[in-house]
Each structure stands twice: as C-alpha cells, then as structure tokens.
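[1] Below is the sequence, then the predicted model.
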Amino acid sequence: MQAWTHTTVLLAEAVDALVTRPAGCYVDATFGRGGHSRAILERLGPAGRLIAFDKDPEAMDEAARMGDARFEFRHASFTALGALVPASVDGVLMDLGVSSPQIDNPARGFSLRADGPLDMRMDPTRGTSAAQWLVEAAEEDIARVIRDFGEERFARAIARAIAARRQQKPLTGTAELAQLVAGAVKTREPGQHPATRTFQALRIFINGELDDLAAALRASLGVLAEGGRLAVISFHSLEDRIVKQFMARHSREVVDRRAPFAAPQALPLRLLGRTRPGEREVAANPRARSAILRVAERTAAPWSGEAA
C-alpha cells in the first residue's frame, strides 16, 4: 500500500501561538496525520495532556502509532470537543480543510487529477457520498451548493450538465465529473483546473464542513480556560470568513446604548493577530499558499453559549 504523506502547514507558528503552559491540556481538533500533535507533545512537560479529534478512520490508524501516554485520540468530528469539561483546556488548534493524503489518494474521491470513486466523505463509513447525492439532488440544489460553497459563477451551467448526464448514467468517478465540469465552464483562472471550485463545493457540502466549523468554534469558548488560546488555520475564503467574523464578534467591545457612560461589556476573546506562510514554506509546499492562521485568547469574561 502506498504511504500518502502530509506536510503540516504553519507548524512552528501554530504551536508557538498555542502552547503557553507546558503542564496544560490542549486539543488538536483536526488530527489529520498528526503533524501538529507531535509538535505540541514536544512542547509539553510530563504533566501535559493532548486530546485529538478526527472523523477520518485513516487518522485513527495514524493516532494508534503515537505511543505517548499523554495523548488521547477520539474518533469524532471536532464538534465533539464541546463534551470536554468546561474551562479545562489551555489551547484549541483547528487545521481546517482536507489533508494531502485525502487529496492524493484517488480512492478517497477528493482528487480531480486522478480517477477514483466519487465519494468525498471524510468518514467513508457514514453519510451520503457525492455520487449518491448527485443522483438524488434536484438540479436547483446542485447549482446552489456549487454556487454557495464553491463561489462558482458557472454553477447553473455545471448543474445543468450534471442533470443531463445522469439521465444517461450516474456519475461515479472523479475523472468523469472533472471532465464534465471542464466542458461546462467557459473560463478559468490560470493554473487552476476548471473543476476545482465544484470539487471544493461538493466536499464542503457532503461533509457539512462550514456548519461543523461554526459549532466547533462555539464549543471552543466553553472549554477554554482563561488565558487559553484558540488557533485556527483556514485555506479558503468561506471558512476564513467564518473564523474571522467569529473572533471579531466575540472580541469587540460592546457599549450598552441605554447606559453610554457605563464600562463596555466584557467579551470572551482577545485577538492576537494572524499569520500567513512565508515565501520559503510556500515554495516548499505550494498547498500552503492560501493558508491563514488566526489566533485569539480566552478572557475571564463569561460566555452564555449563544449562536456564533
């Protein structure tokens, strides 16, 4: 079996921002292939603890090889971090999106450059595959998903082509879908495959990525202790917008207009900034070029758990 490798993005920057208490408890909310987890464990002392989440069964196999008593893996979506003890965590790291092994292995159905089954599920043991959904979904729903989650201006034309093709036979392979989309897209940015946005949209929708992200961000505020850090690495504008707006909404001072001279309402986060990969990292790993790391710190302010 081929070993699919993953180069961890913004590794030193994320761990530097996250780990402030060597004896603390930390969460790697998106374990992947364990790059961030291993670096976090190197920073922790004997009393430190790391809990990792991932719903990909292949991540579970990698976690089984960690061999560190301070490490605990949970085969679950990062939305499950809300089940941790309130205010018990000193840092939460989220590395969003799809990992290189998932993209590079055609059998996972994420790749548009190598043929494989049209699956796209992070956890292939649960839920509906992309192929199944494309058979059952209305043309209008397909267009909406591709437009909203892929920011694809030719969404209607692509949905129309998919609906026409499935009248003949269902779409079952990634190469077939990529070719079909390429024929429906009139123009594309230089260097980008015509089906890139469509594949992104289907992957996000099939896995409920944006809803899960919003839920995990909300949960993080409940489990972070005062002074704990929230560090999030995003790779495209949709998820980064959610992270940016969440952090901004929970860090801006709010003045009660009914009592304008009163002290501003305390909020649960304090922004610590953002970081992008340097030229050397992008040159070594082109997939890092769109990454943004945003970091915030939990304050002493109470949080009611309202929607993000």
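    Yes, it's here.
[2] rest of the way, CA atoms for contacts and neighbours
    Will do.
[3] residues near Leu267, how many?
    Leu267 has 18 neighbours, counted by other CA atoms under 10 Å.
[4] whoops, I mixed them up, Pro190
    7.
[5] for Gln200, same thing?
    Residues lying near Gln200 (other CA under 10 Å) number 20.
[6] just to confirm, which helix or strand has it in it?
    Per DSSP states H and E, Gln200 falls inside helix 196-207.
[7] Check the offset of that helix from the chain's centre.
    Centroid displacement of helix 196-207 relative to its chain, using CA atoms, centre = their mean, to the nearest Å, is 12 Å.
[8] The structure to be compared is supplied as follows:
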Amino acid sequence: MTPCATSSSPPVDHGPALARWPLPEPALTYFPNARYAISDRDLPARAATRAPISKDPATPCKGAAVMPEHPHDPVLLDRCVELLLPALTRRSADGTGAVLVDATLGAGGHAERFLRQLPGLRLVGLDRDRTALAIAAERLAPFADRVDYVQTRYDGFWAQDTAVDGVLFDLGVSSMQLDRAERGFSYSHDAPLDMRMDQDAPLTAAEILNTYDKSAITRILQEFGEERFASRIAGEIVRRRARKPFETTAELVELLYDVIPIPARRTGGHPGKRTFQALRTAVNGELDSLRSAIPSALSALRLGGRIVVMAYQSLEDRIVKGEFAAATASRTPAGLPMELPGHEPYFVSLTRGAEKAGDDEIARNPRSASVRLRALEKQTSDKFVGREGS
C-alpha cells in the first residue's frame, strides 16, 4: 500500500476541551439542562486532549492520560467486524498481510476492536480532526507499531496505487465532537458558532451566518438540512445580524425558536436539528467529500476486499446508495439474454438494502437509532471508477 498522504503521529491540540461560561439569558429557556461544568462523561476525553502526547504513541509521555476502555460505544461494532473479517483474514487467520482503512477514525472505537482481534492487521486511520487523532493515538497506543495516522478528509487519502483489503466509514459528526461544547456542533450547549471538523479550516458557521446573503443561506438550509422553513430562517438571520453579528449557538437556537411555528416544533425533534446539520455540512464540505471518497475507496479495494459504510442522514445515505448501485450493476449491454464474460458487476452486495440497528443496540447506544449500514465485496480485479466514469 502506498498512501498519498503523509502518515505520521497525530498532532496535539492543547486547547481547552470545554468552554466554561454561564449561559446568557434568554438562552436558559432553550438549554434548561445544559452543563456549565465538566461532567464525568467529558473528563476522559478532556484529559486525553490536554495531556502530553509523545511523537511515538507507543511510548506516551510521562503524565499522558489513558483513555477509558470504552469512552463511547461504537455503532454496530459486532456487525462491522462480521462483515469485514472475511476480507481481512483471507491470507492469515490473524490478519497478517491485510490492510484496513478506518476512514473516519474518531476516538478509535472500531479500530481498537479490529486491532485487538487481529494481531497481524495493519490499520490506517484517517481523520481531519487533530483532536480526534490525538485521542485515538492514546487509545490505540498498545498497537502503535501497526497503525498509521493521517490527518486528512476521507477523500484526501486515496492514490492510484493504493490497495487495501477493507474500508470502514462511520459518517457524520462523532459523539466526541458533539460532547465538546466549544466545538459548536451541538444545539444543546452554548458555544461559539464554529462547527469545523478540521480546526485549521478557514470557514466557520459564524462566517456563513454573518456574511452569506439570504439566498445562499436559504440554499444551504434547504439542500443540506431539508429545512422547510429555510427562507423564513434565512430572512431573520439577515435581519438580526444587521443589529449584531451572530457569535454563539444560543443566539441561533433562540432565533429558530422564534421563527419556526409552534405546531412544527412539536414533531420531528429539536427545531435546531436541521439547521445545525445544514451548517455543519456546509462548513466541512461533507457531501462533496463523500461523493469523491466512496468511488476512490471502492477502486482501492483488492479482489475480495470489502467496504462497510454507516450513514446517519438521508443525504449521505443517498450518495452511498447511488455509488453502491452503480458498483453492483451488470456491465453487460441491456437486452442481452445472459451475462457476458468479463462484464459482471464490480461488486456484490453483502446487505439487503440498508441495515438498521436493533432495539437492543439502540437502547444501549441511542446514536445508532438513525444509522443505515451498507456493505459490498469486490468480485473482479477491474478498477471501479464511480458513477460518472462508469
């Protein structure tokens, strides 16, 4: 395998892990249960972020924090292992010679299970979030000689000669990012309007709200959040920012409660859900990245290799479904009575449509309630180039 990005130990974020300020009024109306101080759930992640991390994750610096065994429950972990294991153990039962790309490494929950179960496996962990890479390095320190970390979007890794045996995508914002109030991903905490997965990226949610015109904001809310009150929300954003620029998530949530009609707020969850999703997607270019990453990952798989993708919103799942449909379609010209040799589909599906989490999983891990899992296996040595190139 020849990665197209430099593999290295993850950079360290020494910034504070939680903003610590009281919520302004009238924000308390919308955040009655918000945490002003750090909860027990946040302590491990905060400690791991602020503790020193050596350049060699296998030998942590003195005083470096150790992540708890399970800081967050990985979604559909057993099912991911079941689907990917046959591709990773084709050469050896312990995974020797196999390469797995965890394209959304996060806190390393899925990666840890694979590395622990397969002592010969090599894993490449991708994440644009340097804090996530630092935390994952602490968690995966016992396996450091078998892990490469790459800080990149998941469409920034693949090269023409990249060849791997398995790929895992766990899309969307991670639980770790939602729990970090200062990152601005959550409508449940007052924080700066940031929403960047890569803290070095230039665009923030505040810049979109304060500088984009009404039509651009409306388009973002409609396209990325499927928000039916997009035009009304965008108009009010433009009016309010003329008096005072938006700075915090509480200000945006207050606006949404004022603008969205009361009957509409009674169904469909928190009224900020769609707007926050839309802004986060726009800030991070998530859909464009996914459109590029899926065909690249499919092309990088060796014969018999497998890919698993977990999506949590309809826009993401629609992209995955389209690429997977193209990958599993016959290449025999329409109208012929039989499959032509060499024209069989590139991939075969391992799931019947999209799989959902069961009741037990959802009860244990509420984040899994919206997951849609799809998986494929490569059955030809030909290179798949995606829908546009097919």
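    Great, that's in hand. Quick caveat, the model's predicted, so the values are computed rather than measured.
[9] how about the helix holding Gln200 of structure 1, which residues of structure 2 does it hit?
    Mapping helix 196-207 of structure 1 onto structure 2 (TM-score structural alignment) gives residues 273-284.
[10] distance from the helix holding Gln200 of structure 1 to structure 2 after superposition?
    When structure 2 is superposed, helix 196-207 of structure 1 averages 0.5 Å from its matched positions, counting by mean CA distance after the TM-score superposition for structure 1.
[11] just how off-centre is whatever helix or strand comes next after that helix within its chain?
    Elements were assigned by DSSP H and E; along the chain past helix 196-207 of structure 1, the next helix or strand is helix 209-223. Distance of helix 209-223 of structure 1 from the chain centroid (CA atoms, centre = their mean) equals 11 Å.
[12] what range in structure 2 does the helix or strand that helix 209-223 of structure 1 is followed by sit on?
    With elements assigned by DSSP H and E, the helix or strand that comes after helix 209-223 of structure 1 is strand 224-234. Using TM-score structural alignment, the residues of structure 2 aligned to strand 224-234 of structure 1 are 301-311.
[13] which position in structure 1 aligns with Gly125 of structure 2?
    Aligning on TM-score structural alignment places Gly125 of structure 2 opposite Ala52 in structure 1.
[14] where does the residue of structure 2 positioned farthest from its centre fall, helix, sheet strand or coil?
    The C-alpha centroid of structure 2 is most remote from Pro337, which lies 42.3 Å away (CA atoms, centre = their mean). The local conformation at Pro337 of structure 2, judged by DSSP: H, G, I helix; E, B strand; the rest coil, is coil.
[15] ok, it to Val348 of structure 2 distance?
    Going from Pro337 of structure 2 to Val348 of structure 2 by CA to CA, to the nearest Å gives 20 Å.
[16] follow-up on the earlier one: and the helix holding Gln200 of structure 1 with helix 209-223, angle?
    Per axes from the mean of the first three to the mean of the last three CA atoms, to 10 degrees, the angle that helix 196-207 of structure 1 makes with helix 209-223 is 50 degrees.
[17] Which parts of the stretch 1-150 of structure 1 are strands?
    25-28, 49-53, 71-74, 89-95 (DSSP state E, counting those that start in this stretch).
[18] among those strands, which is nearest Ile162 of structure 1?
    Closest of those to Ile162 of structure 1 is strand 89-95, at 31.9 Å (criterion: CA to CA).
[19] Please pull up the equivalent of Phe244 of structure 2 in structure 1.
    Wrong residue type there; residue 244 of structure 2 is Lys, not Phe. By TM-score structural alignment, Lys244 of structure 2 lines up with Lys169.
[20] burial measure for Met120 of structure 1, as a count.
    There are 28 residues near Met120 of structure 1, going by other CA under 10 Å.
[21] what does it align to in structure 2?
    Under the alignment (TM-score structural alignment), Met120 of structure 1 maps onto Met195 of structure 2.
[22] Show me which residues of the match of helix 196-207 of structure 1 are buried.
    The neighbour-count check on stretch 273-284 of structure 2 (16 or more other CA atoms under 10 Å) flags 274-284 as buried.
[23] hang on, the earlier thing: how far apart are the match of strand 224-234 of structure 1 and its match in structure 1?
    Averaged over the aligned pairs, stretch 301-311 of structure 2 sits 0.5 Å from structure 1 after superposition, using mean CA distance after the TM-score superposition for structure 1.
[24] what residues does that stretch touch?
    Stretch 301-311 of structure 2 is contacted from outside by 80, 83-84, 87-88, 163-172, 298, 317, 320, 371-381, using CA atoms under 8 Å, 6 or more residues apart in numbering.
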